[in-house]
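A.B. asks: What would the 3D arrangement of this be:
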Amino acid sequence: MTSATTMATALEPEHRERLMRLARGVAFEAGTRLFDEGRRADRFWVIRTGTVALDLHVPGRRPAVVETLGHGELIGWSWHFPPYIWHLGAETTSPVRAWECDAEAVRSMCAQDAEFGRAVAVWVGRVVAQRLHSSRIRLLDLYAPYGSGGLP
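C.D. replies: Just a heads-up that it's a prediction; the model follows:
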């Protein structure tokens, strides 16, 4: 987790408040599968407590965990980009309490308010960049002959 990708740091207070008006509190037990790669992305979550592992399908093997998320982190970014299909999978690794948002409602709010929409887009973009980096490093560690070689 980086400070640039947590909701508290990435969004101004007024944008967080607007987003939270659409959110509802949810709870999941450890081991709950939140979504699978290739399925429809129609919601997202912001973790309040607990941890969630993001994983990548690897044919013939167990899913490879590429990152573990905690407090304040966004679970899911695929809801923001057509065709709204999950690019990774996610499973809780501990009991989790989170804020859940309906993706269509948030996209509609973004379309109606350009400033809010830009703030959400920048936040989600930072998350995508960070997840891509984490996935690359993890896959190099798992499958490259010499690991990641200490890439930054």
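A.B. asks: alpha carbons only for contacts and neighbour counts from here, please
C.D. replies: Will do.
A.B. asks: Tell me how far stretch 124-131 lies from the chain's centre.
C.D. replies: The gap between where stretch 124-131 is centred and where its chain is centred comes out at 8 Å by C-alpha atoms, centre = their mean, to the nearest Å.
A.B. asks: Give me the residues contacting it.
C.D. replies: Stretch 124-131 is contacted from outside by A4, T5, E67, L74, W77, H80, using C-alpha atoms under 8 Å, 6 or more residues apart in numbering.
A.B. asks: try stretch 142-152
C.D. replies: Under C-alpha under 8 Å, 6+ apart, the answer for stretch 142-152 is I137, R138, L140, D141.
A.B. asks: Can you flag which of those residues belong to helices?
C.D. replies: I137, R138, L140, D141 (DSSP state H).
A.B. asks: Quickly name whichever of those is closest to A10.
C.D. replies: Taking C-alpha to C-alpha as the measure, A10 lies nearest I137 of the ones in helices among the contacts of stretch 142-152, at 23.4 Å.
A.B. asks: distance of the nearest residue to E100 once chain neighbours are set aside from A27?
C.D. replies: Sequence neighbours aside, W45 is the residue nearest to E100 in space, at 4.4 Å (criterion: C-alpha to C-alpha, 6 or more residues apart in numbering). W45 is 11 Å from A27, where distance means C-alpha to C-alpha, to the nearest Å.
A.B. asks: structure for this one too, so we can compare:
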Amino acid sequence: MTSATTMTTALEPAYRERLMRLAREVSFEAGTRLFEEGRRADRFWIVRTGTVALDLHVPGRRPAVIESLGSGELLGWSWHFAPHIWHLGAEAMSPVRAWEFDAGAVRTMCAEDAEFGRAVAVWVGRVVAQRLHASRVRLLDLYAPYGSGGPA
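C.D. replies: Down below sits the predicted model:
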């Protein structure tokens, strides 16, 4: 996680406050599947406590864990981009407490206020870029003959 991808550093205080008005506190037991790759992305979360593993379906194998998310991190970005379908799966690795957001309500707020919408889009875009990089490195480590070539 980089500081640019947490909500508290990516969004200015007024935008954070607006977004948090839509937040609903939720919790998940360890082992709970939060979403599945290919299904409708209609919500997202900010992890407060615990760990969530992002995974990728690999035919003929167990899902490949791409990244683990913890406190302050955005869980879910597919809600922001049409067709609003999850690109990865997610499972609680420990008990998780999070703030949950209705994706449709947030997209409406973004459409009604261009500056707020831009701030959210930049935040989510940074998260997507980080996750894409993490996915590439992890898949190279799992499946390439010499791994990612990066530090172990």
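A.B. asks: Now which of the contacts of stretch 142-152 of the first structure would you call buried?
C.D. replies: Among the contacts of stretch 142-152 of the first structure, those buried by neighbour count (16 or more other C-alpha atoms under 10 Å) are I137, R138, L140.
A.B. asks: Could you point out which of the ones in helices among the contacts of stretch 142-152 of the first structure is nearest to S94 of the first structure?
C.D. replies: Nearest member of these to S94 of the first structure, counting by C-alpha to C-alpha, is R138, at 21.2 Å.
A.B. asks: Mean distance of the helix or strand encompassing T8 of the second structure to its aligned residues in the first structure, please.
C.D. replies: In the assignment (DSSP states H and E), T8 of the second structure maps to helix 7-10. On superposition with the first structure, the mean distance recorded for helix 7-10 of the second structure (mean C-alpha distance after the TM-score superposition for the first structure) is 0.7 Å.
A.B. asks: That helix corresponds to what range in the first structure?
C.D. replies: Aligned by TM-score structural alignment, helix 7-10 of the second structure corresponds to residues 7-10 of the first structure.
A.B. asks: Other residues contacting that stretch?
C.D. replies: So stretch 7-10 of the first structure is contacted by S3, A4, R16, V46, G72, E73, L74, A119, W123 (C-alpha under 8 Å, 6+ apart).
A.B. asks: Turn the residues you listed into CSV, including distance to G150 of the first structure and neighbour count.
C.D. replies: Formatted as CSV, the contacts of stretch 7-10 of the first structure follow (distance: C-alpha to C-alpha, whole Å; neighbours: other C-alpha atoms under 10 Å):
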residue, distance to G150 of the first structure, neighbour count
S3, 22, 11
A4, 22, 15
R16, 36, 17
V46, 30, 23
G72, 27, 20
E73, 25, 25
L74, 26, 21
A119, 33, 17
W123, 27, 20
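A.B. asks: Of the residues you listed, which belong to helices?
C.D. replies: R16, A119, W123.
A.B. asks: circling back to that earlier point, report the buried residues of the helix holding T8 of the second structure.
C.D. replies: Within helix 7-10 of the second structure, judged by 16+ other C-alpha under 10 Å, the buried ones are M7, A10.
A.B. asks: from the chain's centre, how far out does it sit?
C.D. replies: 14 Å.
A.B. asks: who are the neighbours of the helix or strand hosting A53 of the first structure, in terms of helices and strands?
C.D. replies: A53 of the first structure belongs to strand 52-56 when assigned by DSSP H and E. With contacts defined as 3 or more C-alpha pairs under 8 Å, 6 or more residues apart in numbering; DSSP states H and E, strand 52-56 of the first structure has these neighbours: strand 64-69, strand 89-92.
A.B. asks: Out of these, which gets nearest to R107 of the first structure?
C.D. replies: The nearest among these, by C-alpha to C-alpha, is strand 89-92 at 21.5 Å.
A.B. asks: Have a look at how far, on average, the closest one is from the second structure.
C.D. replies: Looks like 0.3 Å for strand 89-92 of the first structure (mean C-alpha distance after the TM-score superposition for the first structure).
A.B. asks: Residues in contact with that strand: which ones?
C.D. replies: 28-37, 50-57, 75.
A.B. asks: Can you tell me the closest non-neighbouring residue to F28 of the first structure?
C.D. replies: V96 is the one closest to F28 of the first structure (C-alpha to C-alpha, 6+ apart), at 5.1 Å.
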